[in-house]
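Student: Sequence and predicted structure below; questions after.
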Amino acid sequence: MLQDKKALQILLDAYWSSDGWKRGDTIGPADFEYARQAGYMFDPVEMSHDDIVGRLLAVRNRIGIKQVADAFLASLSTRRLELRSALGSFSFSAHFPDHPLVEGSRGPMPSGPLRCRLCGLYSHPIGEQQDLNVLSFERWKWGGVRHLNPLYGWFDLAQFEKANPPDPTQEDYSILARIVEIASGLPPKANPNELEKRIGKVIRSNGSERRVLIEILGLCGVLKPADRCGFLDAFTSDEHRDRPPDHTNDWGYPVIWWQGVDGVNKDAVNRLFPEIGAV
C-alpha cells in the first residue's frame, strides 16, 4: 500500500493535537470516508475473543520472520513506524496458543467483559464491536503501543500483509548495530529509561518512538532480562507476566525487567539480524 499523506493526516488529526490526545468526535463523515477508502480508517468490526484468536493465528502463519525483521530494520532510517510494529506483533504471536476464553479469578469488569487469564484480552463471551481506528492511529503514530493485545496483533499483521516494505540499507544495519552496542555497554543497574535516552543520539526519533522500539526488542528477545524470555522463544500467559514492585516503572513485559547487566542476547540478534550478528 502506497502512503496517502492526506488520509494519514486525517487519521492522526482524529486523535492527536499539539496538546495531546483528543476526546470526542473530531472527524467529519467526508474525511472519514476518504481515510477509510485509503485503508487508514475502518468501520467497526464485530468479533469475539475466539474470533480474534483465530484471525491472529491465521495471519501469523502467513508471514515469515525474515519479512518482519527486514521491515523493522528498514524502519530505522525511514522512520516508517507502521513497518517497525510488525516485529513486535509477530513475536507476540509466534507461540500464541489456540484457546477459548479462559476466565481468570478477577471475574467480569463492571461493564461486563471478562479478562482471559491466558492472553489478557478483555472480551464478552459473544461478539462485540471492535474499534480499529485507535489501533491504526497508534500503529502509524508510534509503531504500536498494544503489542500484548491479541486484537492489535491481528490488526497489525493484517495491515502489514498489505504493505510493500523497502529493503534494509547499510544505514539501517549501522543504526541497529549502534543500538546493540549502546545496550551492551550500559552500567549493570541501568534500566530501559537510560537506554531510551542514549539511543536518541543514533536514530531520528522522539522519546515515545524509542520506547516502542525498545519494547519490541524485548518482545523478540534481543533485550532479554535474566530468568525471562521474549515471546519469540516462548509464550508467557497474561497471569504470569509479573511486574517489579517499583510502580514508577511503566515499561511493558518483558523489557520492564531488563537491566544493563543483561546486555544483549546475541543469539536473538544472529537469528533476526544476521548482517549485524558479529557484535
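Tutor: Arrived safely.

Student: Please count neighbours and contacts with C-alpha atoms only from this point.
Tutor: OK.

Student: Look at residue 275 and say how many residues are nearby.
Tutor: A count of neighbours around residue 275, defined by other CA atoms under 10 Å, yields 13.

Student: Enumerate every residue touching residue 275.
Tutor: The contact partners of residue 275, by CA atoms under 8 Å, 6 or more residues apart in numbering, come to residue 173.

Student: Using the three-state scheme, assign it.
Tutor: Secondary structure assignment for residue 275 (DSSP: H, G, I helix; E, B strand; the rest coil): helix.

Student: Distance check, it against residue 164.
Tutor: Between residue 275 and residue 164 the distance is 21 Å, computed by CA to CA, to the nearest Å.

Student: what does residue 264 give?
Tutor: 30 Å.

Student: A further structure is provided below for comparison with the first:
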Amino acid sequence: MKIPARTKKALKNYSIGIDSHDEDISILIESELYIPPKTMSHDECLRWLDHSLKSTSKKLVTDHFLYGVQNFKPEYRAAFSAFSVASKLPRHTYQGLDVYCKTCGAFETQTIDLTLINCSRYLYGSLRSMTPADLALYLQLDTNLPAPKKFTNERFIVLLSELAISPINETPTSLLKRLSNNKHLNFPKEEIRGLLETLGFTGILQSPLHPGYIYEYTPPFSKSAKTSKSDWRYPIDFWTGTNGINDSAIKFWFSEQQDIMDKI
C-alpha cells in the first residue's frame, strides 16, 4: 500500500524538526509509525541489537530489499544496510574516548528518538546513522513487515545494468545524477542516494582500500571523507567507475536469484 501524502509529509516534517510536531505526531500515531522515545544505555542497545539480528536472516532482508526496489518501498529496502553492518559489528562494552563509543558511535546513555529513526526507513530506505539502536530498530521493524507478494527483479536488474556501464571516472555524485534521470528506475533522487549507500555498505559498490561491511567492520567516524566537501557515507564515498560492481558481493547476497546471477 502506498503511503498517503499526509503521512509522508508528516514523516518529512518530523525528520527535519519542523515545529508542527503535535499535528505530525498525531498523524504518525494514527498511521502506527510513531514510536515513543526510550532512554537506553549503550550495553542495552547492544543486547537489543543481538536479539534483532538473531530474529532475522540474510534471505529475509534480501528478499525484502528486492521487493522494495521493485515496488518503490523504502521501508522494505532499509534493513539490508542494517543487516550488513550489524553482522560485522563486534560485540563490545562501552569504549568511550570522548562522549561516544569509539567502536559503534553510541553514547553511554541516551534518550533515543525512535520515530526519527523510523522516518529514515520510510524516506531514505538506508541507514542515516549506524548506532546499535538504529541497526536494531531497522532489523526489528523489518521482521514485522507484511510478507512480500510475488514480484520480479526487473528494476534491480536495470540498476545493475546501469552500474555496469559506469565510465571509469564515474563518482557517486555523477552516478546519482545519471540514475535520477533514468525513466526505467523512476526513483526520487533521495531514495537513489539511499540505494547507492546501501550498495556501499553491502560491498556491492566498494573500492579495494575501502571495502564494504560484508568484509570488515569500519567504526563510524574512523575514516575521513574522500574530500572535505563530500557528504557520502563510507565506503561508497571512495568508489569510482573504475572499481565497477563487486560480483562476489552480488553472489553472496543474491545467489538464490537466478535472474540476477545471469546478469553478472
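Tutor: In hand now; what should we look at? What you see is a predicted model, and the numbers here were worked out from it, not measured in a lab.

Student: What is the resulting TM-score of the chain superposition?
Tutor: Scored against TM-score structural alignment, normalised by the length of the second structure, the superposed chains reach a TM-score of 0.88; 258 aligned residues with a CA RMSD of 2.4 Å.

Student: hang on, the earlier thing: more crowded one of residue 264 and residue 164 of the first structure?
Tutor: Taking other CA under 10 Å, residue 264 of the first structure and residue 164 do not tie; residue 264 has more neighbours (25 against 11).

Student: Identify the residue of the second structure aligned to that one.
Tutor: Matched to the second structure by TM-score structural alignment, residue 264 of the first structure sits across from residue 245.

Student: for residue 49 of the first structure, same thing?
Tutor: Checking TM-score structural alignment: residue 49 of the first structure goes with residue 42.

Student: And residue 85 of the first structure, by the same measure?
Tutor: By TM-score structural alignment, residue 85 of the first structure lines up with residue 78.

Student: Count the residues that sit near its match.
Tutor: So residue 78 of the second structure, with other CA under 10 Å, has 31 neighbours.

Student: Just list the residues touching it, thanks.
Tutor: 65, 121, 124-127, 138, 142.

Student: Tell me the buried residues in stretch 49-68 of the second structure?
Tutor: Buried residues in stretch 49-68 of the second structure, defined by neighbour count with 16 or more other CA atoms under 10 Å: 49-50, 52-53, 56, 58, 61-68.

Student: List the residues that contact the closest residue to residue 21 of the second structure other than its chain neighbours.
Tutor: In space, and not counting its chain neighbours, residue 21 of the second structure is closest to residue 14: 6.4 Å by CA to CA, 6 or more residues apart in numbering. The contact partners of residue 14 of the second structure, by CA under 8 Å, 6+ apart, come to 21, 24-25, 116, 119.

Student: and if you look at residue 238 of the second structure?
Tutor: With contacts taken as CA under 8 Å, 6+ apart, residue 238 of the second structure has the following neighbours: 206-207, 210, 226.

Student: Which members of those are positioned in helices?
Tutor: Among the contacts of residue 238 of the second structure, none falls in helices (DSSP state H).

Student: among these, who's most crowded?
Tutor: Ranked by neighbour count (other CA under 10 Å), those have residue 206 at the top, with 26 neighbours.

Student: Now check the first structure for the residue matching it.
Tutor: In the first structure, residue 206 of the second structure lands on residue 224 (TM-score structural alignment).

Student: picking that back up, looking at the first structure, which of the contacts of residue 238 of the second structure still make contact?
Tutor: For those, the aligned pairs still in contact in the first structure (both residues aligned by TM-score structural alignment, their matches' CA atoms under 8 Å) are 207, 226.

Student: can I get the contacts of residue 238 of the second structure in a markdown table with distance to residue 171 of the second structure?
Tutor: Below are these laid out as a markdown table (distance: CA to CA, whole Å):
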| residue | distance to residue 171 of the second structure |
| --- | --- |
| 206 | 11 |
| 207 | 12 |
| 210 | 15 |
| 226 | 11 |
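
Student: Which one of the contacts of residue 238 of the second structure is nearest to residue 73 of the second structure?
Tutor: Among those, residue 206 lies closest to residue 73 of the second structure (CA to CA), at 24.4 Å.

Student: sorry, back to before: need the contact list for the closest residue to the match of residue 49 of the first structure other than its chain neighbours.
Tutor: Using CA to CA, 6+ apart and skipping residues adjacent in sequence, the residue nearest residue 42 of the second structure is residue 108, 4.9 Å away. Counting by CA under 8 Å, 6+ apart, residue 108 of the second structure touches 41-43, 94, 96, 99-101.

Student: which stretches of the second structure form strands?
Tutor: For the second structure, strands defined by DSSP state E occupy the ranges 38-41, 109-112.

Student: can you redo those strands as TSV with distance to residue 29 of the second structure and mean neighbour count?
Tutor: Shown next, in TSV, are those (distance: least, CA to CA, whole Å; neighbours: other CA atoms under 10 Å):
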stretch	distance to residue 29 of the second structure	mean neighbour count
strand 38-41	16	14
strand 109-112	17	14
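
Student: quick one: the residue lying closest to residue 202 of the first structure once chain neighbours are set aside from residue 192 of the first structure, how far?
Tutor: Distance criterion CA to CA, 6+ apart; nearest residue to residue 202 of the first structure, sequence neighbours excluded, is residue 175 at 6.4 Å. Noted for residue 175 of the first structure: a distance of 18 Å to residue 192 of the first structure, by CA to CA.

Student: if you count what's nearby, which of these two comes out ahead?
Tutor: Taking other CA under 10 Å, residue 175 of the first structure and residue 192 do not tie; residue 192 has more neighbours (21 against 18).

Student: In the second structure, what residue corresponds to the more buried one?
Tutor: In the second structure, residue 192 of the first structure lands on residue 172 (TM-score structural alignment).

Student: Just to check, that match is in contact with residue 239?
Tutor: Yes: Residue 172 of the second structure lies in contact with residue 239 (CA atoms under 8 Å); the separation is 6.9 Å.

Student: Now do the contacts for the aligned residue in the second structure for residue 132 of the first structure.
Tutor: When the second structure is aligned by TM-score structural alignment, residue 132 of the first structure is paired with residue 114. Applying CA under 8 Å, 6+ apart to residue 114 of the second structure gives the contacts 35-38, 137.
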